[in-house]
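S.K.: My questions concern the predicted model and sequence given below.
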Amino acid sequence: MSKEIKLRVEASEENERKIVAARKKYLPMATRGSVMYFVMDELAKLNCMYQFSLHWFMRIFTESVSDMHKPHTRRPRARFPGRSNEFRNLTSSSAKMHIGFRSYLQNMMNTLTDNTYKLVWYALFTEHQLCFSFMLCSSIMRTSDPERDEFSSIGHLAETEWQIFLHCSMLAGMVSAQDRLDNLGGDTWFEQGPNAQWMTENMWKQCLYINTQLSCFALLCRSINTHPIQWESFRNSEEPYHFMKRPFHLLGMDPRQGSPQISRALDSDQHQSEEHRQLLDSIFPWESLTSFQSLILIKILRPECLIATVREFIAEKLGPDFLPSPSVHLRDAFDETDASTPLIFLLSPGTDPVTQLLRFAKEYHGNTDHLETISLGRGQGPIAEELIHKALAQRGRWVFLQNCHLAAYFMPTLQAIVESFRKPGVHIDPNFRLLLSSKSDHTFPISILHEGVKVAVEPPQGLKNKLLTSFGSSGVGEVTERTYMKENVSVSWRRLLFSLCLFNAIIQERNKYGALGWNIPYEFSSSDLEPQSDSEHPLVSSSNCPSKLSANSDILQTLLNPSHSN
């Protein structure tokens, strides 16, 4: 009996060792999951509406592990003339067939990262998307171990470099002049010489600090004081992040990228002198810096290029799919909801998703009879509650409660209603949907934010993004591919429609210039475009030509046939 017990204990210990060994193989996946969740948790500091629950993230984590070959993807943008009607497959590389356990685990980590990013991206305003991507990229790099983690393909970020990037100005200000002199070992190059007068005092202090704290910058201050041509080329470069990828002496020999003065200096009679060789030895080797160390240097010396450089850094490490995008496809966000998961529109100033939602509801069902809308405010809470209960008793009803931030008194009741959806024994029609809209407000229930799918609603920035939005890149544009490619319209009508969309984008973009743009303020929006596009067809059809337009349509005639304006 004792022998049998001993054998069972040994077998149990062996199984435990195997389980521990197998579990350790999946630790990189667990680490990536913890990084993703805590980065999401930090987003609440940017906006109180950026709330994500652990339960929601665990569902995404489980789906990424169990269904690795079907990641959530953004819907491709609509295609127009000159492009193929076939949508390009946007599934990530993580959906490819894996070979071996290492590839399998790497694909699983990539799928989790892609899925989490794309679902969180729905909820972020454009001004916060780049911050989220950079937080995600830097957190992955900080938690990777270059000696033990074979999956750290994007590199490792030391905590010292991260803290210097965040607080270099403050850390440099805390170091006294005597301490800097002691750290430099009595080197006279700590003084800001004539060649460094283009720098502010704060810039020079930060350069001294990283000169002493990071070995890769050991020649920085010496080089700035002795090589004005090198740093003049750095200051004049349009893309300093890519400019520093090549050594300075190679740039000097290339007249297309370096200054002609450098080539002349290298060809001078003093090139072989001892003094000149010492100067060459003190050229700062910026090509040996890591990508993040280059980011530190640009933040100190070229702060105006920091945002563009961060974009390049993210694209290099994570890929262009992790850069800010102009719009959200409403259908993709809607597909993430169900009868018990509300869709929450996060409003920015001057935006209203009603028109987009009506257009989407008509596209989804063929009409808007199933959609009930109510704008919350004083006295509207009981009406909204009754509307929800009536919709629950019917089939396929959608209820849209607008401006929840104006009805703080109703939020506890709304919270109780949403929480009742998930109670055991409660049956809800699968096609029921609850849609909410609200500005950033601390009174909005956190539990609803945790359970709901959030979509940030804001006007697109720039002419290109405005045109993409008008032409349906977000799935709810005023001009869909079906509208633009109708068979019974002429080329003149399509030309006029595009001109109208461009004109609408221009008058919206002029608002950024204040009184210089429009001396009388007016909030132009996509709502101004829709009725105009609907009224164009009677003016220009396949049977009408520009010469038959009335005298009151000179502007239309000019758009359709610019040669007539000469």
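M.R.: Looks like it arrived, so ask away. A quick note: this is a predicted structure, and the numbers were derived from the prediction, not measured.
S.K.: C-alpha from now on. contacts and neighbour counts both.
M.R.: OK.
S.K.: all strands of the chain, in order?
M.R.: For the chain, the strands defined by DSSP state E cover 343-347, 371-375, 398-402, 433-438, 453-457.
S.K.: Tell me which of the ones you listed sits nearest to Glu161.
M.R.: Proximity of those to Glu161 was assessed by CA to CA; the nearest stretch is strand 453-457, lying at 33.3 Å.
S.K.: Counting by contacts, list what that closest one packs against.
M.R.: Contact analysis of strand 453-457 by 3 or more CA pairs under 8 Å, 6 or more residues apart in numbering; DSSP states H and E lists strand 343-347 as its packing neighbours.
S.K.: buried residues in the strand it packs on?
M.R.: Neighbour-count burial for strand 343-347, counted by 16 or more other CA atoms under 10 Å, picks out Leu343, Ile344, Phe345, Leu346, Leu347.
S.K.: cool, stretch 455-468 as well?
M.R.: Along stretch 455-468, these residues count as buried under the neighbour rule (16+ other CA under 10 Å): Val455, Ala456, Val457, Glu458, Pro459, Pro460, Leu463, Asn465, Lys466, Leu467, Leu468.
S.K.: State the distance spanning the first to the last residue of that stretch.
M.R.: 18 Å (CA to CA, to the nearest Å).
S.K.: And for Leu27, the neighbour number?
M.R.: Residues near Leu27, counting by other CA atoms under 10 Å, number 12.
S.K.: let's bring in a second one:
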Amino acid sequence: NDIDIEYNPNFRVYFITQLNNPHFLPDICIRVTLINFTITQNGLEHQLLSLVVLNEEPHLEYERKVLLETMAQDLKSLRDFEDRTLEMLTTSEQHLLDRHDLIDNLTRSKITSDEIANRYHENESNERQINLARQCYVSLAKRGSLLYFLINHLSRLNIMYQFSLTWFQRTFHSCILDHDSTRRMSMTNLSNELDPLQRLTRQRRSSSLLSSLISSPRQSISEELTREQIPINLTRTRHNTKSFVSTITPQQRAATLRLMVDRLTYTIYQLVSWSLFAEHQLLFSFLLTTTIERETNNDEKTRYMATASDIIQEEEGGDEQQQQQQQHINELEAKLPCITHDEWTLFMSPLLSTINEDKLSFVNDLLASLYSVCQHLLHDTNQEFFKHSNPYLYLTRHDHHSRLSRFQCILIIKILRPELLLPSISQYVAEQMGSKFLSSGFDDIQDIYTHSSPQAPIILLLSSGTDPTNLLLRFAKETRGSASHLDVISLGQGQGPKVEEVLSKALTLKGRWIFLHNCHLSASFMPRLRVLVNNFSKPGLELDSQFRLFLSTKPDVHFPLELLQLGLKVRFINCIISKYLSSH
């Protein structure tokens, strides 16, 4: 308001937002410095790769960390010697030959520089060897990064679909660990001999790290790992690494990695699908399928082209022979099943529900090969495609269309028979991923309780006319014989003090459950509720392992974003409640 206000020149103010794409007014943007701390897909892949390697072959990650620190320290030492020498040269008032301290510094700098240069080259060689050994775990880290960025975009469908990076890291870590050593999916179990120090490191990490993560769901995996002390004797030599890796055959590693990737994919799908409303279930399954297929096909295509290029370079022959080989490679590349950019653009285009020349012309502009198939089906005298009750099955089993990829079949159905697109997509997902990726919600509330923790609330997302109170009462009785440990509070005006009193008592008692019903009716209390839940993770506070906080709400913009990202979200509809009550 054009009023001069005196302020300290050391004054600074920082604003932090958890929104992915916050909107600020232009007048604000020109006055502040915006810093983007959001993680990239490639950056997350590197983080997850370090987490996998630290779990499977911890000595590799320890060595890599020490190498990076040593190389950085050596570069800093060189820079310090250079700065000290320049400072002496610029501030010297005597003749340079009379400055014995300068000559001594230059001598030490030269000796140290040679030592650091030799050590730096040796460390670079060791780093290449370590990175080469870590590459076998890239597929698991890449799948994890892919899944996170897929579910991170679900908030565009509904504001309640929020998932934090910390939650995903904990879930990822739980998928690559198994407390039962007989069922542990780990490369280390494939080796007959383990270094005792490695076993000690793993036991210490499994006990301290997992217990701290379970007790504090806000704690980031990467933050905890940085506190680990690095055994010095694991960082100076590489003979343990070579002998350790050699005991694992490539076939064993590939099979185990496939199992871990599949378990990670289904676990993420299961936890996320629990929170999705019915209209978004099939969409998420389809996006998951196509995203994985596009990434897998791109990786296979890249590996194939790299191999083919090496073959061309190794082959000896004239230009004509190399051109023939290149043409052959291009033909094989075209046959690789891959969801191309044009195919995805065509699928995402809002095509009309009726067949007309404009639609077919649009298809011809993007995909001429698909246009010819559509024309063949349209001008077929028997019209078998349009008479068939299952067009997806018709296209996939007809010999004339055997060269079509599964996604191209979906495209043709969307163009010519859009009324059967949804059942065709269900068939496509079941064929590519399995029928378990078409689930419509949780089967048993016990599964939800098993995946929950005392610090993270269980958020029940309600549809119109849904009341899960009877279900929770029934589950409480089945769990402990009575529902006396469950406090049910229906939120509304004036219920805030009662909630705080009940929560305060529950934190001092054993095994209490609290159910706050209809949080969307108490928007003014939500900021205070966020503070109360944040206190669950305060240092020194030990919650009872059986304590649980249940929150029910309809989709509402006033519900705290932090609680949505922290909690375990579950969609509740009347049919699920009725099914559970009738079966029990």
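M.R.: Thanks, I have it. What you see is a predicted model; the values in this text were computed from it and never measured.
S.K.: Please state their TM-score.
M.R.: Taking TM-score structural alignment, normalised by the length of structure 1 as the basis, the two superposed chains have a TM-score of 0.62; 374 aligned residues with a CA RMSD of 2.6 Å.
S.K.: follow-up on the earlier one: in helices, which of the buried residues of stretch 455-468 of structure 1 fall?
M.R.: Assignment to helices by DSSP state H places the following of these there: Leu463, Asn465, Lys466, Leu467, Leu468.
S.K.: Now render those as TSV, adding distance to Phe52 of structure 1.
M.R.: Supplementary listing: these in TSV, determined by distance: CA to CA, whole Å:
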residue	distance to Phe52 of structure 1
Leu463	33
Asn465	28
Lys466	30
Leu467	32
Leu468	29
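S.K.: Identify, from those, the entry nearest to Phe432 of structure 1.
M.R.: Looking at those and their distance to Phe432 of structure 1, the nearest is Leu468, at 30.8 Å (CA to CA).
S.K.: which of the buried residues of stretch 455-468 of structure 1 sit farthest apart?
M.R.: Farthest pair in those (CA to CA) is Val455 and Leu463. Separation: 22.2 Å.
S.K.: circling back: of the strands of structure 1, which is nearest Met108 of structure 1?
M.R.: Of all the strands of structure 1, it is strand 453-457 that lies closest to Met108 of structure 1, at 23.4 Å by CA to CA.
S.K.: Of all residues in structure 2, which one is nearest the centre?
M.R.: Taking CA atoms, centre = their mean, the centroid of structure 2 lies closest to Tyr148, which sits 2.7 Å from it.
S.K.: could you check the distance from that residue over to Met88 of structure 2?
M.R.: Between Tyr148 of structure 2 and Met88 of structure 2 the computed distance is 53 Å (CA to CA).
S.K.: and if you look at Ser113 of structure 2?
M.R.: Noted for Ser113 of structure 2: a distance of 18 Å to Met88 of structure 2, by CA to CA.
S.K.: do the same with Thr345 of structure 2
M.R.: 64 Å.
S.K.: Between the two, point out the one with more neighbours.
M.R.: More neighbours sit around Met88 than around the other of Thr345 of structure 2 and Met88, counting by other CA under 10 Å; the figures are 16 against 11.
S.K.: which one is that one nearest to, not counting chain neighbours?
M.R.: For Met88 of structure 2, the nearest residue in space outside its immediate sequence neighbours is Leu102; the separation is 6.7 Å by CA to CA, 6 or more residues apart in numbering.
S.K.: where's the one you found relative to His179 of structure 2, distance?
M.R.: Here the criterion is CA to CA. By it, Leu102 of structure 2 lies 61 Å from His179 of structure 2.
S.K.: One more: Asn574 of structure 2?
M.R.: In this structure, Asn574 of structure 2 lies at 36 Å from His179 of structure 2, with CA to CA as the measure.
S.K.: repeat for Thr241 of structure 2
M.R.: According to CA to CA, Thr241 of structure 2 stands 25 Å off from His179 of structure 2.
S.K.: if you count what's nearby, which of these two comes out ahead?
M.R.: Between Thr241 of structure 2 and His179, counted using other CA under 10 Å, Thr241 has the larger neighbour count: 18 against 11.
S.K.: Spit out the contact partners of that one.
M.R.: With CA atoms under 8 Å, 6 or more residues apart in numbering as the criterion, the residues that contact Thr241 of structure 2 are His59, Leu60.
S.K.: so where is stretch 446-464 of structure 2 in structure 1?
M.R.: Aligned by TM-score structural alignment, stretch 446-464 of structure 2 corresponds to residues 331-349 of structure 1.
S.K.: hang on, I meant stretch 509-526 of structure 2
M.R.: Using TM-score structural alignment, the partner range for stretch 509-526 of structure 2 is residues 394-411.
S.K.: buried stuff in the matching stretch?
M.R.: If you call a residue buried by 16+ other CA under 10 Å, then stretch 394-411 of structure 1 has these buried ones: 396-408, 410-411.
S.K.: ditto for stretch 308-326 of structure 2
M.R.: Judged by neighbour count using 16+ other CA under 10 Å, the buried positions of stretch 308-326 of structure 2 are Ile312, Gln325.
S.K.: Then stretch 313-322 of structure 1?
M.R.: For stretch 313-322 of structure 1, burial by neighbour count (16+ other CA under 10 Å) applies to Phe313, Ile314, Ala315, Lys317, Leu318, Asp321, Phe322.
S.K.: Quick one: map the last one onto structure 2.
M.R.: Read that as Phe322 of structure 1. Structural alignment places Phe322 of structure 1 opposite Phe437 in structure 2 (criterion: TM-score structural alignment).
S.K.: before we move on, the earlier item: adding distance to Phe444 of structure 1, write the buried residues of stretch 313-322 of structure 1 out as JSON lines.
M.R.: Output for those, formatted as JSON lines (distance: CA to CA, whole Å):
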{"residue": "Phe313", "distance to Phe444 of structure 1": "36"}
{"residue": "Ile314", "distance to Phe444 of structure 1": "33"}
{"residue": "Ala315", "distance to Phe444 of structure 1": "35"}
{"residue": "Lys317", "distance to Phe444 of structure 1": "36"}
{"residue": "Leu318", "distance to Phe444 of structure 1": "34"}
{"residue": "Asp321", "distance to Phe444 of structure 1": "31"}
{"residue": "Phe322", "distance to Phe444 of structure 1": "29"}
